[in-house]
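Visitor: Using only what follows, build the 3D model:
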Amino acid sequence: MFQGHGDDGYLHQHTLAADFSTNVWHGGAPAGLKEYLFIQWEQVQRYPEVLAESLTEKIAAFYGFKTGNILVTNGSTESIYLIAQALQKKKSTIAVPAFAEYEDACKMFEHTISFINWEELQNGLVPDTELLFICNPNNPTGAVFTDLENIIKAYPEILFVVDEAFIEFTLSVISVIALIERYGNLIVLRSMTKAYAIPGLRLGYIAANASLINSLRSFKLPWAVNAMAIAAGHFIYDHYQEVQLPLQQLLAEKADFIKGLAGTPLTVYPSHTHFFLASTPIHTAASLKQFLLKEFDILIRDASNFRGLSEKHVRIATLNENKNQLLINALAEWKHI
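Guide: Presented below is the predicted three-dimensional model:
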């Protein structure tokens, strides 16, 4: 899906008053990172490390893993396509609604694809499959799966691909990354772009047992992670405690935001993250998106292209109080058109 993701503000010529379409942390990159990257500028004059080896060592050491348990990638999207390629033509199931790249990657590498509704999986229905893709917390719903270890343990014949791109945005579930050495049927995907607000640099990593990482590494292109992304990763792990987002504050702001939206036409659905789904009772998500852009320079995510959602669904991320109020005010006008 080359088009149809959130944060498509670059397609619009005018300056946005507020961008609710992206679920990247609105507070921006960690303090000091920009200056640090400027100092590293000369690194772009030579090739980066072939497999981001130095950052691999740092991430592995952070978790107490061996370097063979980590593969640094050009964002989670590269991770997804590497898995689909290394395990091509497998029988794969995707818990939906979900990020479209799981399906696109599996199609590219000739998987037999099926889908399971998120609620069905939570209720104990486990599909007959070889790979199971689960985003936890889920994008776009913000739902969480709290007992993943139980099903990972109970179904050793299924390879669980758990995408934790938004794990930093919830207090409702903890990462399963510590389980990779215990279970050989677990791959964990982590993103370093969302919580640290550097999506333009493209940086993430895969954690799994050594044999799985070896298989994935054999399909990885050299120099896929650029020098500035590697440098950003070093900065983040060297200052890890200082660069974490203020999650308690963000979730409190989200709660206030949802209270404000209660007086608008939107129906808001429960979420364990700073972003959430909503639906419009009139017209469509596409027309609401265009209305907000044209009249208020506000961008939201038309979520109708997520498998399992309808033409009425939008995804909204929490911004600061002033910008949240802009959307609340704008939606009062939508109510009257």
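Visitor: drop to CA atoms for contacts and neighbour counts, all remaining ones
Guide: Noted.
Visitor: Residue nearest the middle of this protein, spatially speaking?
Guide: A165 (3.8 Å; CA atoms, centre = their mean).
Visitor: From the contact counts, what lies against the helix or strand harbouring A95?
Guide: Assigning secondary structure by DSSP states H and E places A95 in strand 91-96. Helices and strands touching strand 91-96, by 3 or more CA pairs under 8 Å, 6 or more residues apart in numbering; DSSP states H and E, are helix 100-108, strand 112-117, helix 118-122, strand 131-135.
Visitor: show me where the stretch 101-250 of the chain has strands.
Guide: 112-117, 131-135, 159-163, 186-191, 204-207 (DSSP state E, counting those that start in this stretch).
Visitor: Compare those and report which one is nearest to I300.
Guide: strand 131-135 (21.2 Å; CA to CA).
Visitor: which helices and strands does that closest one pack with?
Guide: strand 91-96, strand 159-163.
Visitor: Which one, of the ones you listed, ends up nearest to P48?
Guide: strand 159-163 (26.2 Å).
Visitor: how about the helices in the stretch 1-150 of the chain?
Guide: 33-39, 53-63, 75-86, 100-108, 118-122, 148-154 (DSSP state H, counting those that start in this stretch).
Visitor: To what extent is G233 buried, counted in neighbours?
Guide: Residues lying near G233 (other CA atoms under 10 Å) number 26.
Visitor: next up, for comparison:
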Amino acid sequence: MTSLSDLPLRDNLVGQEPYGAPQDAVPVSLNVNENTHPIPEHVAIDIVQSLARAVTGVNRYPDREFTELRSSLAGYLGHGLSVEQLWAANGSNEVLQQVLQAFAGPGRSLLSFTPTYSMYPLLASGTDTEWIAVERPAEYALTPEGVAEALREHQPDVAILCGPNNPTGTSLDREVILAAYDAFDGMLVVDEAYHEFDTERESAVSLLPGRHRLLVSRTMSKAFAFAGVRLGYLAADAAVVDALRLVRLPYHLSALTQAAATAAIRHADAMLATVADISAQRDRLADALTALGYVVHPSGANFLLVGGFTDPSATFEALRARGILIRNLSIPGHLRITAGTKAETSAVIEAITALGPGGA
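Guide: Down below sits the predicted model:
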């Protein structure tokens, strides 16, 4: 049977592993930071009706510029954004890939601060972009001085600041974004996939006026409970959106995706009604694990990075055997746990308590 080693892969792809979190049909799945709460029934009905109307026209290509959806996204984000400042694709991963296709590539570089979202280096490899990883401070929180120093030293073509950061949950301060923007001449992406859970901080969208190199990436996969639809989006200067048009595939957003996402945004308040409960369960989980002696890092997202496990791999497998799936990201002594419903959170607390100190 043919293997990858038998194929003439590009040099920078040799030895790479595709992105993949474990998928298992367990009762409690808390490993990929999904919103585990169901979509409200009245919202689901409206979405289905919108899809039914869209299906009658799928013999034609969809709106290539997805103007209605972009208008809805602009209205949702606010801050006086125009339709021309919004872009969307099949998940924020595709948005970020298009950013690298437009502004990075061979001979150019992407920088971010690790540990962070594991797709960033994979997107760099896929676009022949040099990956520059700068280690975060001990407690993971970025400082204006540290970020500015790294950007001045490396002068990347693109830099990504993830806030709240995946997998640590660390919030991103406004001062860090401003210091980063002023420290280099490349494109600065603020990845706000989990922003709706961080109620204490204003979105970086507020910083867009006068900053044409600033891009703010968002997703409907997390707080909106729309992971299966695959809709990511970006706010930036209109010229940036024009640049992304140069690399997007024709008609890249299906008519069904556009219809479903536009309908969901009509019900934004109902779709986001679970955010407060998820945040409460996150805090409840943090308190319980802290009481058990674990190190719980501060989180502004819908998940926790938890340290103090004697053997994270063994704990991961022990929980999996109990029907609970969390995430082992190979950070020594740590595991990441998504905040779910009250019942799911209770199940995790009870299972880790039963395993004993250190998750043994």
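Visitor: thinking again about what came up before, take the strands of the stretch 101-250 of structure 1 and write them to TSV, including distance to M228 of structure 1.
Guide: Listed next are those as TSV, based on distance: least, CA to CA, whole Å:
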stretch	distance to M228 of structure 1
strand 112-117	36
strand 131-135	27
strand 159-163	24
strand 186-191	16
strand 204-207	13
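Visitor: Compare those strands and give me the one nearest F145 of structure 1.
Guide: Nearest of those (CA to CA): strand 131-135, 8.9 Å.
Visitor: Format the helices and strands packed on strand 131-135 of structure 1 as TSV; extra columns: mean neighbour count and distance to P199 of structure 1.
Guide: Compiled in TSV, these are given as follows (neighbours: other CA atoms under 10 Å; distance: least, CA to CA, whole Å):
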stretch	mean neighbour count	distance to P199 of structure 1
strand 91-96	24	24
strand 159-163	22	16
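Visitor: got a markdown table for these, with distance to I116 of structure 1 too?
Guide: Converted to a markdown table, those look like this (distance: least, CA to CA, whole Å):
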| stretch | distance to I116 of structure 1 |
| --- | --- |
| strand 91-96 | 5 |
| strand 159-163 | 14 |
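Visitor: between these, which gets nearest to G27 of structure 1?
Guide: strand 159-163 (22.9 Å).
Visitor: post-alignment, that closest one versus structure 2, mean distance?
Guide: Once the two are superposed, strand 159-163 of structure 1 sits an average of 0.9 Å from its aligned residues in structure 2 (mean CA distance after the TM-score superposition for structure 1).
Visitor: now that strand: which residue numbers in structure 2?
Guide: Per TM-score structural alignment, the counterpart of strand 159-163 of structure 1 in structure 2 is residues 187-191.
Visitor: Cross-check the contact I'm expecting between E84 of structure 2 and A243.
Guide: No - under the criterion of CA atoms under 8 Å, E84 of structure 2 makes no contact with A243, lying 11.9 Å away.
Visitor: Compare the two and say which one has the larger neighbour count.
Guide: E84 (19 against 15).
Visitor: ok, now which ones touch the more buried one?
Guide: 238, 241 (CA atoms under 8 Å, 6 or more residues apart in numbering).
Visitor: got the contact list for stretch 293-304 of structure 1?
Guide: 5-7, 9, 14-22, 140, 285-286, 289, 292, 309-316, 327, 330.
Visitor: give me that answer again for 6 Å
Guide: 6, 16-21, 285-286, 289, 292, 310-311, 313-315 (CA atoms under 6 Å, 6 or more residues apart in numbering).
Visitor: got the buried residues for that stretch?
Guide: With burial defined by 16 or more other CA atoms under 10 Å, the residues of stretch 293-304 of structure 1 counted as buried are 293, 296-304.
Visitor: do the same with stretch 281-294 of structure 1
Guide: Neighbour-count burial for stretch 281-294 of structure 1 [16+ other CA under 10 Å]: 284-286, 288-293.
Visitor: Leaving out sequence neighbours, find the closest residue to the equivalent of R327 of structure 2 over in structure 1.
Guide: In structure 1, the residue paired with R327 of structure 2 is R301, using TM-score structural alignment. Excluding the flanking residues, the one nearest R301 of structure 1 by CA to CA, 6 or more residues apart in numbering is S21, at 4.3 Å.
Visitor: Could you do I326 of structure 2 as well?
Guide: Closest to I326 of structure 2 by CA to CA, 6+ apart is N31, at 4.0 Å.
Visitor: likewise N185 of structure 1?
Guide: L159 (4.5 Å).
Visitor: residues touching that neighbour, list them.
Guide: By CA under 6 Å, 6+ apart, the neighbours of L159 of structure 1 are 131, 185-186.
Visitor: Next, count neighbours for the residue nearest to T353 of structure 2 when sequence neighbours are not counted.
Guide: In space, T353 of structure 2 comes closest to L292 once its chain neighbours are excluded; the distance is 7.3 Å by CA to CA, 6+ apart. Counted with other CA under 10 Å, the neighbours of L292 of structure 2 add up to 17.
Visitor: L292 of structure 2 and L244 of structure 2: what is the separation?
Guide: L292 of structure 2 is 48 Å from L244 of structure 2, where distance means CA to CA, to the nearest Å.
Visitor: what does Q155 of structure 2 give?
Guide: For Q155 of structure 2 relative to L244 of structure 2 (CA to CA), the value is 22 Å.
Visitor: If anything else comes up later, I'll come back, but that's it for now.
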